[in-house]
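Engineer: Would you be able to build a 3D model of this:
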Amino acid sequence: MIRASPREAWCGVAFFWVPSSTTSSHSTDIEPPPLRAAKMSTVHIKSPAEFQKLLSSSRIVVADFYADWCGPCKAIAPLYEQLSSSLSRKDVVTFVKIDVEAQKDIASTYNVTSLPTFMVFREGKAIEKVQGADPRKLQEVVKKLVKEVEGGSASGSGEGSGSSSGGSWRGAALPRGYTDITDQIEPKGCELLNADEDFGPVRVLFDTSKPSALAKKEGAKDWVESGADDQLLLFMPFQSMLKLHTLQLTSLPPTDDDDDEAPMRPGTIHLYTNKPHNLDFSEADDTPPTQAITLTEKDWNADGTANIGLRFVKFQNINSLIIYVTKGDGDGEKVRLDRVRLIGESGEKREMGKLEKIGDEAGE
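Structural biologist: Model (predicted):
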């Protein structure tokens, strides 16, 4: 009997298997629109310095982390080459391949623990991560990439230090090796208790745009405030199983010290994972949190964002998160939240049951 090597067994069991005979059908599914630019070949990275140089010189870098012994890596390689041939543009979009056996330092730096892993970098920062030979997920990332190239490459200027053209605004940098997975929240299943209806609905917390308070724009109130007191209870179900590394909260209350009714920033937060539905306030008070967090003034940066590192081992394979703001950071009666960002890794898609839409206007 022939036994598979440990490497082959690990690679074959861990990921979606894409037979090479079906590669052409996956290619026709994607059909990336051609870009008017000279063709470029995929770059095979030979050193960390070469990779860092490309991250600095090319606006977007798509990286394929692979190994020669990995079957799924070989199966999806023709598809990756097709995307590289169709979308590469000098100094704008560069596709690279990184052999994790030869470049272990690079793989370690970006927390590559599964093969194949595809990562997308914009202006040197990781913005997307796809683990496994999953053509459909790779297709989703490619569509975002095409939109970025076609819609944003003509303009070289951004809106500010916290924004990125064509992508999701974040008030703080990403931890190395992790990506923004806020898009894995299922907004139709979210629920926010004790919210003042005079302000935005729950979905504004996940809006990809820069908060109006920072952009100095008048218009819709794109934030939430508490109603009866200084507590908020936010329930978020996910579209896939997540590994949550960091929670980013943005809160931008007005700075008028003379306004006694001005809202506060969150002061104490309790987090709960894998709950099938929201808790009520009594249940939340009686349930030990997965993690309790106390925020002080020094935790908020110039963009009004607190970058909260989580106890990573307690936030593995989670399908929902509850954020309970138990009190504000002062003596006021209301708290304010402008944005919520989840940072970590996304995994296998969940089979979502029928979700009732909560917090949206009728007819949407």
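Engineer: switch to C-alpha atoms for all contacts and neighbour counts from now on
Structural biologist: Noted.
Engineer: buried sites along the host helix or strand of Phe51?
Structural biologist: Using DSSP states H and E, Phe51 sits in helix 48-57. Neighbour counts using 16 or more other C-alpha atoms under 10 Å place Pro48, Phe51, Leu54, Leu55, Ser56, Ser57 of helix 48-57 among the buried residues.
Engineer: before we move on, what about stretch 112-119?
Structural biologist: Of the residues in stretch 112-119, those buried by neighbour count under the rule 16+ other C-alpha under 10 Å are Val112, Ser114, Leu115, Pro116, Thr117, Phe118, Met119.
Engineer: The first one and Ala102, how far apart?
Structural biologist: Distance check for Val112 against Ala102: by C-alpha to C-alpha, to the nearest Å, it reads 14 Å.
Engineer: next one: the third one
Structural biologist: With distances taken as C-alpha to C-alpha, Leu115 is found 14 Å from Ala102.
Engineer: repeat for the second one
Structural biologist: Look at Ser114 and Ala102: by C-alpha to C-alpha, they are 16 Å apart.
Engineer: residues making contact with the helix holding Phe51?
Structural biologist: Ile45, Val61, Asp91, Thr94, Gln103, Asp105, Ile106, Phe121, Glu123, Gly124 (C-alpha atoms under 8 Å, 6 or more residues apart in numbering).
Engineer: structure for this one too, so we can compare:
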Amino acid sequence: MSPVTRVLNFNLRVARGFSTSRASRAQNQIYASVRRPDDFHTYQLLSSSARTPLLTLWTTSWCSTCRVVAPLVKSLVDSGVGEQEGGVAFCTVEYDAPDIMSGEGGGLGMTYMITAIPTLLSFDAGEAMTQTKVTDGRKLADRTFLEDWIRNEARRHGGRGGGGGTGVLGGLFGGLRG
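Structural biologist: Below you'll find the model as predicted:
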């Protein structure tokens, strides 16, 4: 091989990029309680742009179960449950706040089919994941159940969890994702 050929072969190599730092783990985010629809929509946009599911706990001021469940869910998210799976964002939605109850279309509760208090509902890419909504008070007070639920929701990463399921159109559009 001539010296010119060796130089050409060397120049045609593709350099591989590398990093000396470890891949950072996703950080969970806890937002302030939602009392206005604008705040809720802001949190949805923030979580969608970060490709992080938004976990919402719908509560009221008169709900005694909510006073047990809200600190439990918040402590789990704050302690990092779900971070290894991609991370989550969390907020409580004060269902009985005047701006949440009223408003266009009957308020946020009507929009997202909130029929029980408390309700734990995840949003992925801005869409409500109603198939994984939790309203059972016993499940909401079960630490192990909540840890598993948070981890499962964190695995979505903006994938919406749709397609390929057993629903009416389950597998029909599953392969059409871009």
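Engineer: Ala141 of the second structure: neighbouring residues, count only.
Structural biologist: 17 (other C-alpha atoms under 10 Å).
Engineer: residue in the second structure matching Thr273 of the first structure?
Structural biologist: In the second structure, no residue is paired with Thr273 of the first structure, using TM-score structural alignment.
Engineer: Over to Pro48 of the first structure?
Structural biologist: When the second structure is aligned by TM-score structural alignment, Pro48 of the first structure is paired with Pro37.
Engineer: Pull out the buried residues from the contacts of helix 48-57 of the first structure.
Structural biologist: Buried subset of these (neighbour count, 16+ other C-alpha under 10 Å): Ile45, Val61, Thr94, Ile106, Phe121, Glu123, Gly124.
Engineer: Tell me which of these fall in helices.
Structural biologist: Using DSSP state H, the members of these that fall within helices are Ile106.
Engineer: from the buried ones among the contacts of helix 48-57 of the first structure, which is closest to Ile323 of the first structure?
Structural biologist: Phe121 (29.3 Å; C-alpha to C-alpha).
Engineer: how about the nearest residue to the closest one, chain neighbours excluded?
Structural biologist: Val61 (5.0 Å; C-alpha to C-alpha, 6 or more residues apart in numbering).
Engineer: which ones are touching that neighbour?
Structural biologist: Each residue near Val61 of the first structure by C-alpha under 8 Å, 6+ apart is listed here: Leu54, Leu55, Val93, Thr94, Phe95, Val96, Val120, Phe121, Arg122, Gly124.
Engineer: ditto for Leu79 of the first structure
Structural biologist: Thr23, Ser24, His26, Ser27 are the contacts of Leu79 of the first structure under C-alpha under 8 Å, 6+ apart.
Engineer: Would you show me how to pick out the buried ones of those in PyMOL?
Structural biologist: Of those, the buried ones go into a single PyMOL selection, burial set by 16+ other C-alpha under 10 Å:
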select buried, resi 23+26+27
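Engineer: Most widely separated two among the contacts of Leu79 of the first structure?
Structural biologist: Across the contacts of Leu79 of the first structure, the longest distance by C-alpha to C-alpha is 6.3 Å; it joins Thr23 and Ser27.
Engineer: Distance of the aligned partner of Thr56 of the second structure in the first structure relative to Val146 of the first structure?
Structural biologist: By TM-score structural alignment, Thr56 of the second structure lines up with Ala63 in the first structure. Applying C-alpha to C-alpha, the value for Ala63 of the first structure to Val146 of the first structure is 16 Å.
Engineer: In terms of packing, which of those two has more residues around it?
Structural biologist: Ala63 (23 against 17).
Engineer: mean shift of the helix or strand in which that one is found relative to the second structure?
Structural biologist: If you go by DSSP H and E, Ala63 of the first structure is part of strand 60-66. In the superposition with the second structure, the average deviation recorded for strand 60-66 of the first structure is 0.4 Å (mean C-alpha distance after the TM-score superposition for the first structure).
Engineer: Report the angle between that strand and helix 48-57.
Structural biologist: If you take axes from the mean of the first three to the mean of the last three C-alpha atoms, to 10 degrees, strand 60-66 of the first structure sits at 150 degrees to helix 48-57.
Engineer: Nice, that's everything, thank you.
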